[in-house]
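**Student:** Just to be clear, the model below is a prediction. Sequence and coordinates:
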Amino acid sequence: MKTSSDALVNIVIPNWNGKKFLGPCLDSLQSQTFSDFVVTVVDNGSVDNSLELLNNNYSWVRSISFAENRGFSAAVNAGIGQNVYPYVFLLNNDTELDENCLEQLISIAEQYSDYSFFSPKMLNYFHRDILDGAGDGFLRGGVGYRLGTMEADAAIYSTMRHVFGACAGAALYRKEFFDTIGLFDNDFFAYLEDVDINLRANFKGQKCLYVPAAAVYHIGSATSGSKINALTIRLSTRNTFFVLLKNYPLSLFFKYFSQLFLYQFMWFCFVVKKRQFIPYIHGVVQAVRSAHAMRRKHRLLYPEKLRKPISDLDKILKTSEIEVLDSIMRRRRALGKGNGCFNLYKRFFT
């Protein structure tokens, strides 16, 4: 790795009380077959001596520190803002990289100049034959989905292909990507901020390529401590509305009314089942309070003279949703579960 301004890649790692994860993550970077990079850890007010670990054992790592937790978006934006390099690689602290991961990603990025961001193959940290994600898709109800998640790694996920977007837990971006799309939205704080940026990218003609030869091993939900808790429910609920309010023109709200209603109803049933009704209500209230601000952002992001035709947006979103549904149905078949409801949904809505 390098410490000078002539490196090819800036690896940005957000961290909040992740000392126990940082060591293995940084060690895997030291073992890369590709070394033309610098590393920037952005610390969100950790109180677990994360910064001491960096100072004592990883002096080659640059650090930016906040006095308090400003969230994922603010952290990665601070790292991206330091960028004078051709590429930015965003990486969660609870990951390890296969030794040739960066070499594979950069090699493909240099070959495919018409793509502006790239998704590696993400695998379960503890069960490395199980996928954590093979590129990101999008459901028209307003949420992203990591394609292949919880599926056994298989041939279908071993082919490089165009995908809707990338999980910001491990993704390579050209510097020009952020010049065109803008940074992550600090108002999201955490969760779905990459769904928002994937939507913006697609609506502005940017393309993402899935690179299966680049492997990242991911623990998942290590910072929040659980996939289902009051924080994740509140932010996920609120940010789903943020994604829609910020990116959908009014015509898509009308066109997708049935899909939007169905998704929100299923999400409501889920949070009630998990006894998270109060955090859900807090998320809805926060979304309502910020609705005007999000619509203002929509008008700034998509001035009328530059908006894509609705037919183009519909095609992009429908194609991605079909890919997501196929992935979910594959996983359910492997578990011996039925797909009757999903088949009905595909028949009526896709």
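**Tutor:** Thanks, I have it.

**Student:** From here on, just use CA atoms for contacts and neighbour counts.
**Tutor:** Noted.

**Student:** now Arg275, what's its secondary structure?
**Tutor:** coil (DSSP: H, G, I helix; E, B strand; the rest coil).

**Student:** Same question for Ser224.
**Tutor:** Going by three-state DSSP: Ser224 is coil.

**Student:** now the one 4 residues further on
**Tutor:** For Ile228, the reduced secondary structure class is coil; criterion used: three-state DSSP.

**Student:** what's the burial count for the residue nearest to it when sequence neighbours are not counted?
**Tutor:** Leaving out its chain neighbours, the residue that sits closest to Ile228 by Cα to Cα, 6 or more residues apart in numbering is Lys274, at 8.0 Å. Neighbour count for Lys274, taken as other Cα atoms under 10 Å: 12.

**Student:** And Arg333, by the same measure?
**Tutor:** By other Cα under 10 Å, neighbour count at Arg333 equals 11.

**Student:** okay but Gly142 is in contact with Asn247, surely?
**Tutor:** No - taking contacts as Cα atoms under 8 Å, Gly142 lies outside contact range of Asn247: 9.7 Å.

**Student:** Put this next to the previous one:
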Amino acid sequence: MSSATTPKVGVLVLNWNGRQLLEDFAPSWVAHTPDYAELVIIDNGSTDESLSFLQSAYPEVKVLAFEENYGFAEGYNRAIAALDYPYVVLLNSDAALSEGWLDEALQLLETEPELGAVQPKIRALRAPEAFEYAGAAGGYIDALGYPFCRGRLLDTVEVDRGQYDEPSELLWASGACLIVRRSVYLELGGLDTRFFAHQEEIDLCWRMVSRGWRIRLAPSGVVYHLGGGSLSAESPRKVFLNFRNNLLMLYKNLPTPRLYLVLLLRLMLDALAALVYLLQGRGRHAVAVLRAWRGFLILRPHYELPRGNNMRARRTDLPLPLKPYSLLLHYYLLGHRRYSQLP
């Protein structure tokens, strides 16, 4: 890339004490960042050897170093505000790129001005023919607020046989590789910093779609995600964050009176989930669900203003972006394990 050429895309990887992840994944980022893009490592105040490793192994790679750890959401928000690319990619530090992964996504964003975000297909690094849990072929939310993906329903993950390659509108794009129009990201205020981790990209995308922006899959691009780099699926902390943040997301984005009906149903279902954890001998997970509701109720007063802003900005001529059915009913009672089996 010529020094006189301004890159169209910033490929942003947030790092915090990820020296080993940099060693494992940076070769793929450097090899597959196209000429029209620029790779930027955002360092969140690392105290390990991350910065010295980058300086030694990849001196040509741009580094934006913060003096402290701002966390996932605030780290990206600060970086995207400071870096002036028309389009930015929020790429997880445990994701590997492949040849041509960005080409179709950029073409879609360049030719369809109503698109706010795009994602490639997300496959599992350890099972490269299978979709990866956190994104697969793009995401939706059911009538009760449960997120799911084309290619992944709850804990069932499909092999990618091209079954979801057709053009399709999404409700949310995966934060493992979220390709977004920078102006839209800034217009929406970026990621919600109070979420800390998990579902903040779904909240961002819901706000995007509610304002009339569209989200698409770019199926010719593939990114391979390791997953679980920050918190294991078995972590009670992860259970807490997923349940709490999902409730906060519903409170921020779901109009009245639908909101209170959904919250009532969720209270019953989440209590059932806690009971199931308890019967399985996973008491810490059961407590995490109860703590999630407590955390939601504590934070709810802080969300009156964001909720009001979202309701005022919402395009009332658009239908609610939620699917009109219950994922739990289809999965557990009807035995539907694939997205193609849903209505």
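**Tutor:** Arrived safely, thanks for sending. This is a predicted model, so every value here is computed, not measured.

**Student:** Tell me how they score on TM after superposing.
**Tutor:** The TM-score (TM-score structural alignment, normalised by the length of the second structure) is 0.85; 329 aligned residues with a Cα RMSD of 2.8 Å.

**Student:** And the strands in the stretch 101-250 of the first structure?
**Tutor:** In the stretch 101-250 of the first structure, the strands defined using DSSP state E, counting those that start in this stretch lie at 117-124, 131-133, 136-139, 143-146, 161-163, 170-174, 208-218.

**Student:** Gly81 of the first structure is nearest to which of these?
**Tutor:** Smallest distance to Gly81 of the first structure across the strands of the stretch 101-250 of the first structure (Cα to Cα): 13.3 Å, for strand 170-174.

**Student:** What separation is there between the residue positioned nearest the centre of the second structure and His198 of the second structure?
**Tutor:** Centrality entry for the second structure: nearest residue to the mean C-alpha point is Gly175, 2.6 Å, by Cα atoms, centre = their mean. For Gly175 of the second structure, the distance to His198 of the second structure equals 9 Å [Cα to Cα, to the nearest Å].

**Student:** so what's the residue nearest to the centre of the second structure closest to, chain neighbours aside?
**Tutor:** Nearest to Gly175 of the second structure is Glu201, by Cα to Cα, 6+ apart, at 5.6 Å.

**Student:** neighbours around that neighbour, how many?
**Tutor:** 21.

**Student:** Can you tell me the residue that sits opposite it in the first structure?
**Tutor:** Under the alignment (TM-score structural alignment), Glu201 of the second structure maps onto Asp194 of the first structure.

**Student:** Could you measure from the aligned residue in the second structure for Lys297 of the first structure over to Gly71 of the second structure?
**Tutor:** Under the alignment (TM-score structural alignment), Lys297 of the first structure pairs with Pro306 in the second structure. According to Cα to Cα, Pro306 of the second structure and Gly71 of the second structure sit 20 Å apart.

**Student:** The two: which has the busier surroundings?
**Tutor:** Between Pro306 of the second structure and Gly71, counted using other Cα under 10 Å, Gly71 has the larger neighbour count: 18 against 13.

**Student:** Hmm, Gly45 and the more buried one touching each other?
**Tutor:** No - with contact taken as Cα under 8 Å, Gly71 of the second structure and Gly45 are classed as non-touching, separated by 9.7 Å.

**Student:** Contacts for the helix or strand harbouring Ala74 of the first structure, please.
**Tutor:** The secondary structure element spanning Ala74 of the first structure is helix 71-81 (assigned by DSSP states H and E). Contact partners of helix 71-81 of the first structure, identified using Cα atoms under 8 Å, 6 or more residues apart in numbering, comprise 12-14, 40-44, 64, 88, 90, 183-186, 188-190, 193.

**Student:** residue contacts, the nearest residue in space to Ala136 of the second structure that is not next to it in sequence?
**Tutor:** Nearest residue to Ala136 of the second structure in three dimensions, chain neighbours excluded: Ile122, at 4.7 Å (Cα to Cα, 6+ apart). By Cα under 8 Å, 6+ apart, the residues touching Ile122 of the second structure are Phe131, Glu132, Ala134, Gly135, Ala136, Ala137, Ala176, Cys177, Val222, Val223, Tyr224, His225.

**Student:** now stretch 167-181 of the second structure: which residue numbers in the first structure?
**Tutor:** Matched against the first structure by TM-score structural alignment, stretch 167-181 of the second structure falls on residues 160-174.

**Student:** Now do the contacts for the aligned partner of Ala222 of the first structure in the second structure.
**Tutor:** Applying TM-score structural alignment, one finds that Ala222 of the first structure aligns to Gly229 in the second structure. Going by Cα under 8 Å, 6+ apart, Gly229 of the second structure touches Asp94.

**Student:** Tabulate the strands of the stretch 101-250 of the first structure (a markdown table), appending distance to Leu97 of the first structure.
**Tutor:** A markdown table is the format used below for the strands of the stretch 101-250 of the first structure (distance: least, Cα to Cα, whole Å):
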| stretch | distance to Leu97 of the first structure |
| --- | --- |
| strand 117-124 | 9 |
| strand 131-133 | 13 |
| strand 136-139 | 19 |
| strand 143-146 | 18 |
| strand 161-163 | 21 |
| strand 170-174 | 10 |
| strand 208-218 | 5 |
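
**Student:** Test my guess that Trp29 of the second structure contacts Gly100.
**Tutor:** No - counting by Cα under 8 Å, Gly100 is not a contact partner of Trp29 of the second structure; they are 11.9 Å apart.

**Student:** quick one, which of those two is more surrounded?
**Tutor:** Ranked by neighbour count (other Cα under 10 Å), Trp29 of the second structure and Gly100 place Trp29 first, with 20 against 15.

**Student:** What sits closest to the more buried one if chain neighbours are left out?
**Tutor:** Going by Cα to Cα, 6+ apart, Trp29 of the second structure has Leu97 as its nearest residue, at 6.0 Å.

**Student:** residues touching the one you found, list them.
**Tutor:** Leu97 of the second structure neighbours (Cα under 8 Å, 6+ apart): Ser28, Trp29, His32, Val222, Val223, Tyr224.

**Student:** got the contact list for the fifth one?
**Tutor:** By Cα under 8 Å, 6+ apart, the contact list for Val223 of the second structure reads Ala95, Ala96, Leu97, Ser98, Trp101, Pro120, Lys121, Ile122, Arg123, Cys177.

**Student:** Also the second one?
**Tutor:** Residues in contact with Trp29 of the second structure (Cα under 8 Å, 6+ apart) are Leu39, Ala96, Leu97.

**Student:** Quick one: those as CSV, columns for distance to Phe296 of the second structure and secondary structure too.
**Tutor:** Converted to CSV, those look like this (distance: Cα to Cα, whole Å; DSSP: H, G, I helix; E, B strand; the rest coil):
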residue, distance to Phe296 of the second structure, secondary structure
Leu39, 36, strand
Ala96, 34, strand
Leu97, 36, strand
